[in-house]
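Student: Model the structure of this input:
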Amino acid sequence: MADNVILRGQELDLTDRYWRAANYLSVGQIYLMDNPLLREPLKPEHIKPRLLGHWGTTPGLNFIYAHLNRIIKHRHVDVLYVCGPGHGGPGMVANTYLEGTYSEIYPEVSEDIAGMRKLFKQFSFPGGIPSHAAPETPGSIHEGGELGYALVHAFGAAFDNPGLVVACVVGDGEAETGPLAAAWHSNKFLNPERDGAVLPILHLNGYKIANPTILSRTRDGDLESLFWGYGYQPIFVEGHEPAEMHRKMAEALDEAFDLIEAFQTDARSKPEYRDVPRWPMIILRSPKGWTGPKEVDGKKVEGFWRAHQVPVANCRRDDSHRKILEDWMRSYEPEDLFDGDGRLKAELRALAPQGDKRMGAVPYGNGGRLRTELILPKLSEHAVEVGERGSLQVQSTEVLGRYLRDVLKLNAGGSNFRIFGPDETESNRLGSVFEETNRVWLQKIEEYDVHLARDGRVMEVLSEHLCQGWLEGYLLTGRHGFFSCYEAFIHIVDSMFNQHAKWLKVSRELAWRKPISSLNYLLTSHVWRQDHNGFSHQDPGFVDLVANKKADIVRIYLPPDANTLLWVGDHCLRTFNRVNVIIAGKQPESQYLSMEEAIRHCEAGLGVWEWASFEDDTVSPDVVMACAGDVPTMETLAAVMLLHEAIPALKIRTVNVVDLLALQDPDRHPHGLDNQTFDEIFTTDRPVIFAYHGYPSLIHRLTYRRTNHENIHVRGFVEEGTTTTPFDMTVINQLDRYHLALEAIERVPGLAAKVPDVTEKLKDKLAEHTAFITESGEDMAEITGWRWRRV
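Tutor: Alright, predicted model coming up:
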């Protein structure tokens, strides 16, 4: 026992020195551009002209990293470090540099004085690296620039990774966000038999940017009750004196990993195991800006919000500030940490794990290294036999549900595909997947419950934040997934989409970051079929946000029927490093294209539907009737029928768009149709009446550089909504067949004057519709019974 105590004491002394090395490198990154080992007194020219970065949370993150290294070495486990406080970026870079991972990936940042100089200068510096734990940081799957998502990412990473422990540091500022508060419930979905483990480490250092944090001012007893209620076993580590804190942290981590191992061993060895483990978590209380300056200019810094960013701000111009910085950095005793060449001393290098056990090198932090392709069903096995165009009514998402069922079946052994959604899988007509799997549910299951099981592959919880975050963590660690959601409420994760798209954009520029599977959205229960829910559920604007992103990252698909939806779904599951947005309704709708036609149409992105056009091949059409989206397609086809019946001589071309970004200039998007083909389809001088699923302005944004843009007239959702009939939703937004036909008559030069009777009849039909639904509460039979026919 005495020998073990001595060994632990020696080991923790070394751990303390390793921690000091990480702190030293962290401060150096924030402040220095030269003189990295202080071989001479600090001069103004050694200091960066702009001091950017954050110190306050960093020493605590370094402390945790050093102790996790010890655990990995002792227990030979795989640990992924998720850093919730994105402002701790200098610490994450420092630690991957100390363990050698950083220099392996970036050889120019070598493990010597010259490399340390580059390490310092590049941080938050033009041409260098960001201040957060960004994609450039080895081992990172989470930037933390926007707070709230660390814990949900950690659980997404742990699902189906039975050998992985995700150590997730949650900052006390981040703990005040709604997504993070909901994420604590993720433990109810973590199966100890087949999943890895998540060890939350709630880092309470007292302050946000300029205010105390709620949980840091909460008493230990209340904290214990709170997290016990969430289903965790809190282990407290509190203090500020390093030697005592090292001992406490070592004991806490040993206890936590013992509990994790015990839960997993029981679950994996006892067939009757049905418990929901009370997983451990650590609550670490340490001072903000720990080991930094106690005061600056007579004002409190350590343990206060002034330590948050740059504690000593005027080091270039103020000699006293520069003296504080130099004394601070020398307090870590760099000569005790680095040898004459600037390399970490051998006894400290030995503390870090080796190879892929290093947290900066663990494959889960570069999920493309682990990614395998999905086995996908043949489209022919799910194709809809269309027969006479428009006569067959099918729920297109139900067809996709059967396809996804078979994806689950074909990939059951690989455990690398899950479906995510906020309690809407059945509602969105994807219920066929429950023929193959169930919803994940570890808590009590009543005898009357349906489709609940511990080993389910469908993740449902009524939080879009959790669904999105779980999926992101799952994808970032090398797996595949699919997320279905009501269209109006996908806006809840606008910011999460933003952050993921930015991550992908940067990752694509890093050769060492291997491609990950695409994030695939199915947006259904959409704006045009929310008549029973009303205005609150009517918003198609998510695609406007998506279209703002870098062209090679995003795709937007609006399949008009089941076979096009099948092709799009299959295609999206084959892609990587993308965000794919699919918009398709769940209500019965007409079917137009055979599987062979759907494949050709989708591969082209858009095209002329000759079977729905009435034109002379020798001359240009009088009008182009274009559409994108299932309901706009139906209304356009109905308008074409009305026009042809009323004005047989009118030459009409019908164009359908399934890949929305094919409309964009090819210089702006890789799917953009070349200008010659675009002009051949849309003409260079004829009116184009474009019926679009969403807000009309997006079509103008995408086509403004096209030759005929001034003749493109778009109708779509114009923020008119209510609880009304399906057809009336199109009428109040002037996207219906009558308004589309009227628009065509108005835009074709001279036509309106020739056919005033047609115009009058169309207006009469609108009045008749309004009177009918006001009296009956339902749409007219000629609307509900409409089917395409070529007259």
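
Student: For the rest of this, base every contact and every neighbour count on C-alpha atoms.
Tutor: Will do.

Student: residue ranges for the helices of the stretch 401-550 of the chain, please.
Tutor: In chain order, the stretch 401-550 of the chain shows helices spanning 464-476, 494-507, 542-546, with DSSP state H, counting those that start in this stretch as the criterion.

Student: for the stretch 1-150 of the chain, same thing?
Tutor: Taking DSSP H, counting those that start in this stretch as the criterion, the stretch 1-150 of the chain carries its helices at 2-31, 58-75, 89-98, 101-105, 113-122, 150-158.

Student: Second input sequence below; structure requested for side-by-side comparison:
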Amino acid sequence: MKPVQPVGTRVLGPLAPDELDRIDAWWRAANYLSVGQIYLMDNPLLREPLRPEHVKPRLLGHWGTTPGLTFVYAHLNRAIRDRDLSMMYVIGPGHGGPGIVAAAYLDGTYTETYPEIAQDEDGLRRLFRQFSFPGGIPSHVAPETPGSIHEGGELGYALSHAYGAAFDNPDLVVACVVGDGEAETGPLATSWHSNKFLDPRRDGAVLPVLHLNGYKIANPTVLARIPETELLSLLRGYGHTPYVVAGDDPAEMHQAFAATLERCLDEIRDIQQEARGGGRVERRPWPMIVLRTPKGWTGPQEVDGQRIEGYWRSHQVPFADARGNESHRRILEDWLRGYRPEELFDGAGAPVPAIRDLHPAGGRRMSAIPHANGGLLLRDLELPDFTAYAVPVETPGTGAVEATRVLGTFLRDVMARNADRFRLFSPDENNSNRLQDVLEVTDRAWNAETLPYDDHLAPDGRVMEILSEHTCEGWLEGYLLTGRHGLFSCYEAFVHVIDSMFNQHAKWLKTTNQIPWRRPIASLNYLLTSHVWRQDHNGFSHQDPGFIDHVVNKKSDVIRVYLPPDANCLLSVADHCLRSRQYVNVIVAGKQPALQYLDMDSAVEHCTKGIGIWDWASSDGNEEPDVVMACAGDVPTMETLAAVDLLHGFFPDLRIRVVNVVDLMRLQDHREHPHGLSDADFDALFTRDRPVIFAYHGYPWLIHRLTYRRTNHDNMHVRGYKEEGTTTTPFDMTVLNQVDRFDLAIDVIDRVPGLQAHAGQAREWLRNRLIEHRRYIREHGEDLPEVRHWQWQQGAGPRLTTEQPSTRTPEG
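Tutor: Below is the predicted model:
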């Protein structure tokens, strides 16, 4: 193993000899603490020879990327202190957790946050023992790590998170380390384009550091193996001026990186000053650094004759049997002693003053910067009164209103009142989703070429549109995590692109709910539209309501799902979601013209309850119903009411109860979800023994999953999307999936005891209408007039005879 030598004073550069020595000592200390976290559970300062019991029985963690991360951190500390910068540190290689924990410990933030991890020998013992240990902390840069907004357990999102943090933070510089493994992911590759959406007048800056250490878990990385001219051409094509720092000699690397960092920060300052001088904003290339270092830098060169430093074997734990293998244990001890801990820590085990005082002060420390605990900076939105945007509803089930267009007028005024803390994010779908009214008060963010006939493009625009769900999601997450608010609108079928990003954010929220020092942040709000039931010019590829199923897998204290049936309910739900904290809110609402059911007062009452009986559509009075017709979602609600209308015409004395669900989680047991109904409340709505015909927006088995514990679950018959679809008429989509009014009415006939014996003519009529529907759409290309023009008129459905037989069942 090549020992870590003193850096000396021979190499010329911006660092004076004493400053060079101090930065190198800080770096050695951070690396020592990183190795200790991975391997040791006792003897943290090697005050005695290393024995088996000093080594953890299970070795977990990642070394390979860590020394590069601590190297960058040391130099950023110097720049912050010298320039009085406000700087965040976002790292893509989140497996480098031991390095960032070590940095926060050396900064003093870790002890301030966790007083039991003191800056002494016992604190070091606790620091080492807790890492990747039962009852301790994860191996990633997790929510438990001060200064983090990004857990790198999944790669690809560091750069988009960094830009999200920089938007509307004009004084912030976000240093973002991109690992060369991460750089191979699609989300990361696209997020390089974020610089075309950054306004240097109003936003902060992002300084990417592409860390090329050559290997992933067991393979070389692409960007480390292409010619440097090709790599630099690629990065210049992305809109950056790349500067390369490469080598393995610490003295040379310290001086080279310090000089390069100075140049990059000067360029950032110049770009911002020029833009903020009041003239026209011309996009200039932003600086970035390409840092080439050996993987596992400063670690063992070989173990058991196999290459370690500079090779993939250093990626995780370079050798795994230091407890049971004496030879490995000697290598580990030599490795740790090579950092010369006696120079780094005093007799009590605290970092020596030259290291302990190297960091910036207070909130300038990257581990303590308030932006990384965004709830500290969060300010409430100034929201207009959503009831002022109400759609008049004189008669339920009439009109033809685009619900999301109504929401767009509300969001327009939200944007106008919150120009420094609210943005809309959408993958090229803002106008398609009927939210274009927001463009009356802002433009689309755009800092690339603009042609004279382009529509609403400007560097200071606040509508964030790029045809990448990953990038939009990453921007929004970074924006929220640093204390702002936003909304992501997306086609329902394609929000699945960010399934795993949602996973990570939901896990972050779940974990931070259990960390007292993490302050609540604004909720992540999704508006899913262009949904499964209205794909008028698209087809099967655009039909998938399954994101809801994915969301409800997460912890109940984090997720909420709303299915407002009309525009006024959508306004009420949106206002609630924008005010909320620490949730993921999923709102599903159609953008096509649709019937309206509730005036604003009724909508607020209904949405506040989340579920309720629609008396105006029901015929059970104060009696037990013969059947419950339940619905969730705008199109299923319309089809349910149309079926009820038919049944009222066929069977005037049939007692029907209509239950509409806005808050999907109301269906779950109250012991499983805080919004869940008690059994008594659920039975009061759905009865204990009567058939329930439930028309649901998504996959029907989710309703069964949410209600399986309920007394009347065996009588619950759910209809929803069952993977039948094509490019067809709106009503035909419901017919293909048997959630249409005719099939729902037939279901009632078949399920209500005693009804089928009196319903032969009604059933035949309904079947004939399904046949006529199929013939009509193939001849005319549109739905039957009775379907297209249907509005609610209770009891106006077809009557087959002048006198209907009684449908009272013996028990009724």
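
Student: Could you dump the helices of the stretch 401-550 of the first structure into TSV and include mean neighbour count and distance to Tyr364 of the first structure?
Tutor: Formatted as TSV, the helices of the stretch 401-550 of the first structure follow (neighbours: other CA atoms under 10 Å; distance: least, CA to CA, whole Å):
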stretch	mean neighbour count	distance to Tyr364 of the first structure
helix 464-476	28	8
helix 494-507	18	15
helix 542-546	18	27
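
Student: before we move on, the earlier item: deepest in the core, which of the helices of the stretch 1-150 of the first structure is it.
Tutor: Mean neighbour counts were compared across those using mean count of other CA atoms under 10 Å; the top stretch is helix 150-158, at a mean of 31.

Student: corresponding residues in the second structure for the helix or strand immediately after that helix in the chain?
Tutor: On the C-terminal side of helix 150-158 of the first structure, the closest following helix or strand by DSSP states H and E is strand 164-171. Counting by TM-score structural alignment, strand 164-171 of the first structure lines up with residues 172-179 of the second structure.

Student: of the helices of the stretch 401-550 of the first structure, which approaches His693 of the first structure most closely?
Tutor: For the helices of the stretch 401-550 of the first structure, distance to His693 of the first structure was read as CA to CA. The smallest value, 10.2 Å, belongs to helix 542-546.

Student: how about whichever helix or strand comes after the closest one, aligned to which bit of the second structure?
Tutor: Towards the C-terminus, the helix or strand next in line after helix 542-546 of the first structure, according to DSSP H and E, is strand 554-557. Taken onto the second structure by TM-score structural alignment, strand 554-557 of the first structure occupies residues 559-562 there.

Student: how big's the offset between the matching stretch and the first structure?
Tutor: Stretch 559-562 of the second structure, aligned to the first structure and superposed, deviates on average by 0.3 Å (mean CA distance after the TM-score superposition for the first structure).

Student: TSV for the helices of the stretch 1-150 of the first structure, including distance to Glu768 of the first structure?
Tutor: Formatted as TSV, these follow (distance: least, CA to CA, whole Å):
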stretch	distance to Glu768 of the first structure
helix 2-31	71
helix 58-75	69
helix 89-98	65
helix 101-105	70
helix 113-122	70
helix 150-158	53
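
Student: Would you mind saying which of these lies nearest Asp258 of the first structure?
Tutor: Across the helices of the stretch 1-150 of the first structure, Asp258 of the first structure has its closest neighbour in helix 58-75 (10.1 Å, CA to CA).

Student: next one: the closest one to chain centre, how far?
Tutor: Averaged C-alpha coordinates place helix 58-75 of the first structure at 28 Å from its chain's average position (CA atoms, centre = their mean, to the nearest Å).
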